[in-house]
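> would you be able to build a 3D model of this:
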Amino acid sequence: MNNMKNIEINGYSWPYVFSRPLQRQSQQLDSIRKQIIQFHEKIRGLDGGKMAALSSGQLFGLFSELDALGHLDLDEELCQYIFNDPKVHSLLPDIYSRYSNFFSLHERQLTEEILGCENPWGALETFSLYPRYESMIRDYVRSCPKVSTLAFLGCGPLPISLLLLGRLYGIHCIGIDSDPEAVAFATRCVKHFGLEDKIRIICGDESALSRLEWDSVMMAGLAWPKQRIFKNLHSMLKAREKKGLEKPASICYRDYTGMRQLLYWPVREEYLTGFKKTMSIQAERQVNNTLVFLECE
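Below is the predicted model:
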């Protein structure tokens, strides 16, 4: 058991584990805390209208600060110290909301740019986050090599994951999104990238899965509300079992772990009632999400 006490650094009380170098760890924690607070100061006045008025480059530049903080390589214990800090904890819901708005706006802006390009693949490959998607999809396919049809919940207007799965791995995909505008954009993207034979996009929520044929489901990191989605997905899987479907379904969701919990709500364990985790692929380097695989208990 660790012996712990609080130490004062710049007027703030940090918990300290005796086995760690006192000054170095404390200063690091205090610096990160300050950076999070300073970032929030920059974005708290940005409502939806003001954010929408920014260019794609301006949006990306602003939130790259949050991205850098989210990819700091800290152990779980130090991460929890930061997220349990009362001030940081109080800011998280607002940061999550604005990150979600940023992601949606930036994705739409990027979608419009790509739809205007004669060479969409060339444009997509120059996108700075493209290597992250490529790495995550490669890890997914290695873990589920027998998937033939993937249903993706929360595909968004630019379904990069589905485009890569269809083009690089020949996997048939169904993109599902509850936002009609995102569905319209995604449908145009699929046609623009020439993948109509591999990908189809439908408007709806997770309930649409009961009317579709699939052998794998992936849930986007920003899909919401996750508790309801997991509950309904579990009911559908049990119904499939009762019908005697022989082929088991592969279930995967994208989670935010470590310092990446600064970007969006992590999945809570109580949401996974009735499921058991079979494998996790931790986010490394610049990848945002940990891939978590499930099966029904």
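
> make it CA atoms for all contacts and neighbour counts henceforth
OK.

> residues in contact with the closest residue to Asp73 other than its chain neighbours?
Nearest in space to Asp73, with sequence neighbours left out and distances taken as C-alpha to C-alpha, 6 or more residues apart in numbering, is Met259 at 7.4 Å. Counting by C-alpha atoms under 8 Å, 6 or more residues apart in numbering, Met259 makes contact with Leu69, Gly70, His71, Leu72, Asp73, Leu74, Cys79.

> in strands, which of those fall?
Among these, no member falls in strands (DSSP state E).

> for those, which one is nearest Gln28?
Set against Gln28, the nearest of the contacts of Met259 by C-alpha to C-alpha is Leu74 (10.2 Å).

> okay, now that closest one: neighbour count?
12 (other C-alpha atoms under 10 Å).

> about what we covered before: the contacts of Met259 in helices, which ones?
Applying DSSP state H to these, the entries found in helices are Leu69, Gly70, Cys79.

> hmm, the second one is touching Tyr264, no?
No - in terms of C-alpha atoms under 8 Å, Gly70 does not count as a neighbour of Tyr264; the distance is 9.9 Å.

> SS state for the residue nearest the centre of the chain?
Nearest to the mean C-alpha position of the chain, by C-alpha atoms, centre = their mean, lies Gly221 at 2.7 Å. Under DSSP: H, G, I helix; E, B strand; the rest coil, Gly221 falls in the coil class.

> now the other sequence, so there's something to compare against:
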Amino acid sequence: MLENIKSQLLAIFAECRHISDQQIIGDPQDVFYEQMETLNRLATLDVDDSQVDALVADNTLQPVIEKIAALKQIHALRLERQRAGAIIDSGDPWETLRGFVYYPNYLQLAEMECRGAELKAGDRVVFLGCGPVPLSLISMVRGHAVTGVGIERDPFNADLSRKVIERLQLGDSINILLGDHFTLPLSRPCNLVMVGADAIPKDEIFKHLARTLPEGMKLSYRIYEKGFRRLFDRDHVGGLPHPLKEYRRIRPEPPVNNTSVFVIKEGHG
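You can find the predicted model right below:
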């Protein structure tokens, strides 16, 4: 199986090595569609950790994995912008949102976040790197009665996100800010800072949060611990800087694949 996966990755790299980010985002035709279908099929394979480790350790695959991971991330943004447009233009935006294939996953992830951070109704959550459709915040606000702030560094994505929130009539509960990790801490306190997958670079982000957030603040992020998807974790969280300390992990149940990791800023005493 390992050689088969490697050969398919090399084939994707050969087909896409000259594709630019702008082509994926801007072309009317989805130039990465067939390759994503192949990657989605590979993600369903029962691949054990040792096989993934072997692929990660293969030096000849490093540029291949880096390129494919970058294209996957841009392609995901293309799809998310399309979903934002569908909600904004919909006559029934909530029905459109509930029709998204991954919406049930986000409902489960919202439950995991609220359980892991011990959130209660009225608590305030900040999501760093919320993207054009802040589904994590939407699911948590809708299902658990928290309030939220999304922080997005790309002006176009932030504008889409605001329009999505407006169409869903969640403006009283979710505020979208243009910014990055240096926007934190906010003037109003919060109960949890969620660091999104697209919030990078992770090492710099967590060092900043470790320096600036108040003692006792909880943070969370998501990882792939198992399977093929772990291969494309480009900007994983390394060792947490002092005084941040992991205190809990909630591992997923199907259809969710992400593990939620919870961190607290400890005191110096």
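
> what TM-score do we get after superposing?
The TM-score (TM-score structural alignment, normalised by the length of the second structure) is 0.88; 260 aligned residues with a C-alpha RMSD of 2.1 Å.

> just the buried residues of the contacts of Met259 of the first structure.
Leu69, Gly70, His71, Cys79 (16 or more other C-alpha atoms under 10 Å).

> TSV for those residues, including distance to Cys189 of the first structure?
Output for those, formatted as TSV (distance: C-alpha to C-alpha, whole Å):
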residue	distance to Cys189 of the first structure
Leu69	32
Gly70	29
His71	30
Cys79	38
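
> the second structure: helices as residue ranges?
Using DSSP H, helices in the second structure cover 2-16, 21-26, 33-43, 49-57, 62-89, 93-98, 103-116, 135-144, 155-167, 202-212.

> can you name the residues of the first structure that the first one overlays?
Aligning helix 2-16 of the second structure against the first structure (TM-score structural alignment) gives residues 29-43.

> hmm, who's touching the matching stretch?
Contacts of stretch 29-43 of the first structure from elsewhere in the structure, counted by C-alpha under 8 Å, 6+ apart, are Ile9, Glu65, Leu66, Leu69, Leu78, Ile82, Val88, Leu91, Ile95, Arg98.

> redo that, cut-off 10 Å
The contact list for stretch 29-43 of the first structure (C-alpha atoms under 10 Å, 6 or more residues apart in numbering) reads 9-10, 12-14, 25, 27-28, 51, 62-63, 65-66, 69-70, 72, 78-79, 81-83, 85, 87-88, 91-92, 94-95, 98-99, 262.

> need the buried ones from the residues you listed selected in PyMOL.
Buried members of those, defined by 16+ other C-alpha under 10 Å, are picked up in PyMOL with:
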select buried, resi 14+51+63+66+69+70+78+79+81+82+83+88+91+92+95+98+99+262
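
> stretch 182-191 of the first structure maps to which residues in the second structure?
Counting by TM-score structural alignment, stretch 182-191 of the first structure sits on residues 157-166 of the second structure.

> what residues sit buried inside the matching stretch?
If you call a residue buried by 16+ other C-alpha under 10 Å, then stretch 157-166 of the second structure has these buried ones: Asn157, Ala158, Asp159, Leu160, Ser161, Arg162, Lys163, Val164, Ile165.

> let me know whether Ile205 of the second structure touches His181 as I believe.
Yes - with contacts counted by C-alpha atoms under 10 Å, Ile205 of the second structure reaches His181, the gap being 6.0 Å.

> list residues touching both of those two?
Each of Leu128, Val195, Ala199 lies in contact with both Ile205 of the second structure and His181 under the rule C-alpha under 10 Å, 6+ apart.

> dump those to TSV, plus neighbour count and distance to Lys245 of the second structure.
Output for those, formatted as TSV (neighbours: other C-alpha atoms under 10 Å; distance: C-alpha to C-alpha, whole Å):
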residue	neighbour count	distance to Lys245 of the second structure
Leu128	27	19
Val195	22	15
Ala199	20	20
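
> tell me the one of those residues nearest Ile19 of the second structure?
Taking those together and measuring to Ile19 of the second structure by C-alpha to C-alpha, the closest member is Ala199, at 23.2 Å.

> next one: that closest one from Leu45 of the second structure, what distance?
28 Å (C-alpha to C-alpha, to the nearest Å).

> before we move on, what about Ile205 of the second structure?
In terms of C-alpha to C-alpha, Ile205 of the second structure sits 33 Å off from Leu45 of the second structure.

> count of neighbours near the counterpart of Leu177 of the second structure in the first structure?
Matched by TM-score structural alignment, Leu177 of the second structure corresponds to Ile202 in the first structure. Ile202 of the first structure has 18 neighbouring residues, counting by other C-alpha under 10 Å.

> show me what contacts Ile202 of the first structure?
So Ile202 of the first structure contacts 155, 174-180, 183-184, 186-187, 208 (C-alpha under 10 Å, 6+ apart).

> quick one: which of these is nearest Ala249 of the first structure?
Distance to Ala249 of the first structure across those (C-alpha to C-alpha) is lowest for Ile174, with 14.8 Å.

> who touches that closest one in this structure?
By C-alpha under 10 Å, 6+ apart, the contact set of Ile174 of the first structure is 149-153, 155, 162, 198-202, 209, 212-214, 217.
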